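Asks: Below is the structure, and that's it, no one-letter string:
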């Protein structure tokens, strides 16, 4: 007899309460079954604590140690027909029989599978056969390897065990009579290995899609295999449900349990009826109290609803009266119109429509304030102007709350303009964060000259070229450093020879460095007596005629310039889609060359390549 004791109360408990009385002790019969029972027996033998956290491990260890066949492990009798197995038809072979453990089958442990594999390998390894003088045939050895790979992997073994042809998965017929435990014992032992969440799968029966080379056919095979696996899984689930239903219907323990449960329910029903008869008066009294309480609560709820309706109606009446007062003020002030030609084009109906729209978008407090502000004026011209300003002010508040109503105000205040200003103010606020804090300074002639010198001093390919140029110009000019984008942009303008962004001609800036018109020479020119005498030539006031323009000689491209051009073309290919002009960016990377010269050079090189292809 096993004595079960109540657990101790928690240590942190502070309040005790009596829920009900303990029932009288009863003697019940507990079936010795389950994984906890071996653990309990082990604890009794070892004098250990039954509630220890590791008791489940002991049970598993005891089960593992009691696995049949551990101590007396013997392979099956050798069958010579196994030597004729084809490794290509490995799905048709019995993997357990190949390893010699066909009697154990799904009961075999991983250690037994490994041991059987080693014994088979020692006997049928191709090297051993060749040494003994046998024919060097490794077909059966490949079958052994395939069987071991299939059974030692837990997932692959489950796939094979799910369709094991040597295992009978048929369930007993419902009409079969006899000892229930004999008939269903082996069936439940066979099915119990799948647990309640069945791991049976049918991937092993899939058609091998690896043999198919066509991708579409592989997809078709995969889709077909998936559908067949699902069909087999559904059939297996239906089989398990049928087995459970039959077992429940024929198990004598279930029938006994149901009868006992029926008797217990009947007894409880009688006790409940007896208790209900004894407590009928108390129930009626309690129901009456609850009914009266519900009536009181219902009356209070109705009263609150009526008070709320009255308050709401009062506010509506007050708001209606305030709106009527505002409309009366409008009528007294001739609808706030100065009767000018400009205001006469608006009808009184239009003005009242805008007033009603304004009043609909003002709450009670705002309407009170609006009425109070309008009541201060007395109908004079100046007061009417103040009233119109007040109306415009409240229109602005309404539009600020609901910008969509701005289109309904035209006369007293431009509602659309107010809504637009609100949007513009928000947009301006966001744009102000993105604008530059400081505008770029203008370029003078000295700074431009330093820029040209710096680009020649630091050619393309220099590390951090434009940062170095900016620091160099700032050091020699004493001005703040320029940004990289500003230097590149100004250099491209100089190469074009056009006007800068500030509208100043580059030639004019260069002329500022060479202009000597304002130079005053106070002393006369000295005469050199030791040198040859040169006849004085009278200076004519008329400017000399310009000589005929000589043909411009094209400047030859150097090796460094050609390399810079090639690097620029790689960086900015024809498919480049970035900021700025492509050829301007290329010209910036080639020192001393303009955009036009770069284009002509590329055109010349393309023509040379075309000629070579046509000749060859």
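Replies: Arrived safely, thanks for sending. In this text the structure is predicted, and so the values were computed from the model without any measurement.

Asks: Please count neighbours and contacts with C-alpha atoms only from this point.
Replies: OK.

Asks: Give me the next element, helix or strand, following the host helix or strand of residue 123.
Replies: Per DSSP states H and E, residue 123 falls inside helix 110-124. Next in sequence after helix 110-124, counting helices and strands by DSSP H and E, comes helix 126-132.

Asks: what's the next secondary structure element after that following helix?
Replies: Per DSSP H and E, helix 126-132 leads on to helix 139-152 as the next helix or strand towards the C-terminus.

Asks: circling back: buried by neighbour count: which residues of the helix holding residue 123 qualify?
Replies: 112, 113, 116, 117, 120, 121, 124 (16 or more other Cα atoms under 10 Å).

Asks: likewise stretch 215-230?
Replies: Those would be 218, 221, 222, 225, 228, 229, for stretch 215-230 by 16+ other Cα under 10 Å.

Asks: What is the nearest of the residues you listed to residue 511?
Replies: Of all the buried residues of stretch 215-230, residue 511 sits closest to residue 218, with 79.9 Å by Cα to Cα.

Asks: sorry, back to before: which neighbouring elements make contact with the helix holding residue 123?
Replies: When contacts are defined as 3 or more Cα pairs under 8 Å, 6 or more residues apart in numbering; DSSP states H and E, helix 110-124 packs onto helix 95-99, helix 139-152.

Asks: Included below, for side-by-side comparison, is a second structure:
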């Protein structure tokens, strides 16, 4: 027990320490050889403080704990290399040796150096000399000495390994790790289940610090970054435990290379499996993530809204198009109805006019019946009918009004005068074939007006035919539209009359051939390759033939006998073929094959001064000459 009085520290030993035996005190010098001795110096002070309970438990490392942390001696341990395989049971815990078991892979280089200095100073063999000398037997002292040295060597090897980045990465890869991944959980426990899994696997990430899962309030952009990071995850984890072959056991260089290739294949397979494990973890989390599910629901709802809006817009367009069609149909029906009413009114007016005309004609016949027997006037029923047919309703009404107030000879005289005036008008009409049109009185809106009728030309008739085909029956205001299509200011009455008269006329056969010649396209002329040949280079035979042919043409104008004689002369001279004509024939036969249209006409046109028969005869003679030479 230690008591402090003033500036002096008095140390008293209990009976457990003394045990009634002599106490030997020594300094830091070499220990005194004695069977029983006590630690001195710093070791004595540390031992004394430990016994009285003044040292902190965190700073005290018992020998038993250190022994438990050391699994193998330094003789069995060798530095980790890629070519050697060691069982996990025989591998010592380097972090625990340096007092960094609570940090492990998170320990920094400064922390490792600091812990090494403290541990090496504490477990240095020189510091353990007192404990070694305290053993009773020589064997026990030697065993404790060997154990102390092995422990110190293990601490040094642990420091060397943990300060080497490559060796430390291999050692951290073989450290104990939970490879299990969660597969299913409830939505409320998602972050509790998957959060630690991502934190645990984040130690293997090349990029540090790794992105964490977050919570339910994490923005969706950060969530996307998190999953992008983990879907492109890159690991630094090594798999030396998967290597089957120990490179130190290779007898030759080739065997060593083969072992390296086999180990590399096994490590690569293990690395692919680990990537697949990380990918399955990310996939499971992505499927169960409530934030992703909410976004999917929002996107689905937005997509559904866009689809509904698109369908509504399309429906509105269809309804608008249907409305326009109905509107156009209604307008067309109204126009057709108005046109039908107008046509019906016109028809009624014509029927009424015809009825009044029949009434006036019957009235004229009735008034003229009593005076038909009067001989001086020579009135007949045929004359009365002619008069009824020639006069219109107003004229008939005016005549009947005048005749009705008369009796006997006066009535007959008026009828006779009207009949004579009608005959005179008929005699003034032009004969058939003349284009002169005598103006006839017409009634328009109750007024009588004279108008010259314009004859129909060929162009108007063609336009009328095309207009009738272009605007068939059922077209609204058909005849007005056809009148505008013709464009010659023809009235509807003239067009209706022309459809019954002009369009029904048969074409004149005498002018059919002339119209055919006008419409026929000119036939393409085939230019002969020798047509541009200079006349001065022509052989004398061809020149003579051309002169004789020109002479025969001039003689043909004078008499038929001279033409026949000239033809005989030309025919006799045309049997002679020059080299130029023969060459032209051969070239034409090559140019126009057998399947060509109008072959011989083209060939004859290409050969100057020869016709079709002469070309055929020349070809036959050329074949015979070729066969005779071949024989």
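Replies: Done, it's in. Keep in mind it's a predicted model, so treat the numbers as computed, not measured.

Asks: now what about the TM-score between them?
Replies: The TM-score (TM-score structural alignment, normalised by the length of structure 1) is 0.30; 215 aligned residues with a Cα RMSD of 4.1 Å.

Asks: still on that earlier bit, and residue 565 of structure 1, which of the helices and strands packed on helix 110-124 of structure 1 is closest to it?
Replies: Among those, helix 139-152 comes nearest to residue 565 of structure 1, with 63.7 Å by Cα to Cα.

Asks: Can you give me the buried ones in that closest one?
Replies: 139-148, 150-152.

Asks: Please tabulate the buried residues of stretch 215-230 of structure 1 in JSON lines, including the columns distance to residue 299 of structure 1.
Replies: As requested, the buried residues of stretch 215-230 of structure 1 are exported to JSON lines (distance: Cα to Cα, whole Å):
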{"residue": "218", "distance to residue 299 of structure 1": "76"}
{"residue": "221", "distance to residue 299 of structure 1": "74"}
{"residue": "222", "distance to residue 299 of structure 1": "71"}
{"residue": "225", "distance to residue 299 of structure 1": "70"}
{"residue": "228", "distance to residue 299 of structure 1": "68"}
{"residue": "229", "distance to residue 299 of structure 1": "66"}
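
Asks: Narrow those to those in helices?
Replies: Of the buried residues of stretch 215-230 of structure 1, the ones assigned to helices by DSSP state H are 218, 221, 222, 225, 228, 229.

Asks: quick one: the fourth one from residue 232 of structure 1, how far?
Replies: Just to be clear, that refers to residue 225 of structure 1. Distance of residue 225 of structure 1 to residue 232 of structure 1, given as Cα to Cα, to the nearest Å: 10 Å.

Asks: what do you get for the second one?
Replies: Relative to residue 232 of structure 1, residue 221 of structure 1 is positioned 16 Å away (Cα to Cα).

Asks: So what's the residue count around residue 465 of structure 1?
Replies: Using other Cα atoms under 10 Å, residue 465 of structure 1 has 15 other residues around it.

Asks: Repeat that for residue 359 of structure 1.
Replies: With other Cα under 10 Å as criterion, residue 359 of structure 1 counts 23.

Asks: Please give the element, helix or strand, for it.
Replies: Residue 359 of structure 1 belongs to helix 348-360, assigned by DSSP H and E.

Asks: The helix or strand following that helix packs against which elements?
Replies: Per DSSP H and E, the first helix or strand lying C-terminal to helix 348-360 of structure 1 is helix 364-374. Using 3+ Cα pairs under 8 Å, 6+ apart, the elements in contact with helix 364-374 of structure 1 are helix 280-332, helix 381-401.

Asks: Could you rerun that using 10 Å?
Replies: For helix 364-374 of structure 1, the elements it packs on are helix 280-332, helix 348-360, helix 381-401, judged by 3 or more Cα pairs under 10 Å, 6 or more residues apart in numbering; DSSP states H and E.

Asks: Compare those helices and give me the one nearest residue 243 of structure 1.
Replies: Closest among those, using Cα to Cα: helix 280-332, at 48.4 Å.

Asks: Now do that closest one and helix 381-401, the angle between them.
Replies: Counting by axes from the mean of the first three to the mean of the last three Cα atoms, to 10 degrees, helix 280-332 of structure 1 lies at 140 degrees to helix 381-401.

Asks: So for the helix or strand just after helix 280-332 of structure 1, what gets flagged as buried?
Replies: Next in sequence after helix 280-332 of structure 1, counting helices and strands by DSSP H and E, comes helix 341-344. Under the neighbour-count criterion of 16+ other Cα under 10 Å, helix 341-344 of structure 1 has nothing buried.

Asks: you'd agree residue 159 of structure 2 is up against residue 96?
Replies: No. When contacts are counted by Cα atoms under 10 Å, residue 159 of structure 2 is not listed as touching residue 96 (11.3 Å).

Asks: between these two, which one's more packed in?
Replies: The neighbour comparison of residue 159 of structure 2 against residue 96 (other Cα under 10 Å) goes to residue 159, with 22 against 19.

Asks: tell me which residues in the helix or strand hosting the more buried one are buried?
Replies: Following DSSP H and E, one finds residue 159 of structure 2 within helix 138-163. Buried positions in helix 138-163 of structure 2, judged by neighbour count with 16+ other Cα under 10 Å: 141, 144-145, 147-159, 161-163.

Asks: same thing with stretch 246-256 of structure 1?
Replies: Using 16+ other Cα under 10 Å as the test for burial, stretch 246-256 of structure 1 gives 246, 247.

Asks: next one: stretch 350-368 of structure 2
Replies: Buried residues in stretch 350-368 of structure 2, counted by 16+ other Cα under 10 Å: 357, 360, 361, 363, 364, 365, 367, 368.

Asks: Remind me what the strand or helix carrying residue 614 of structure 1 packs against, helices and strands.
Replies: Using DSSP H and E, residue 614 of structure 1 sits in helix 595-615. If you count contacts as 3+ Cα pairs under 10 Å, 6+ apart, helix 595-615 of structure 1 packs onto helix 484-496, helix 559-571, helix 582-589.

Asks: and the angle for that helix with helix 559-571?
Replies: Going by the same axes, to 10 degrees, helix 595-615 of structure 1 makes 90 degrees with helix 559-571.

Asks: for helix 595-615 of structure 1, which positions count as buried?
Replies: For helix 595-615 of structure 1, the neighbour count (16+ other Cα under 10 Å) marks 595, 598 as buried.
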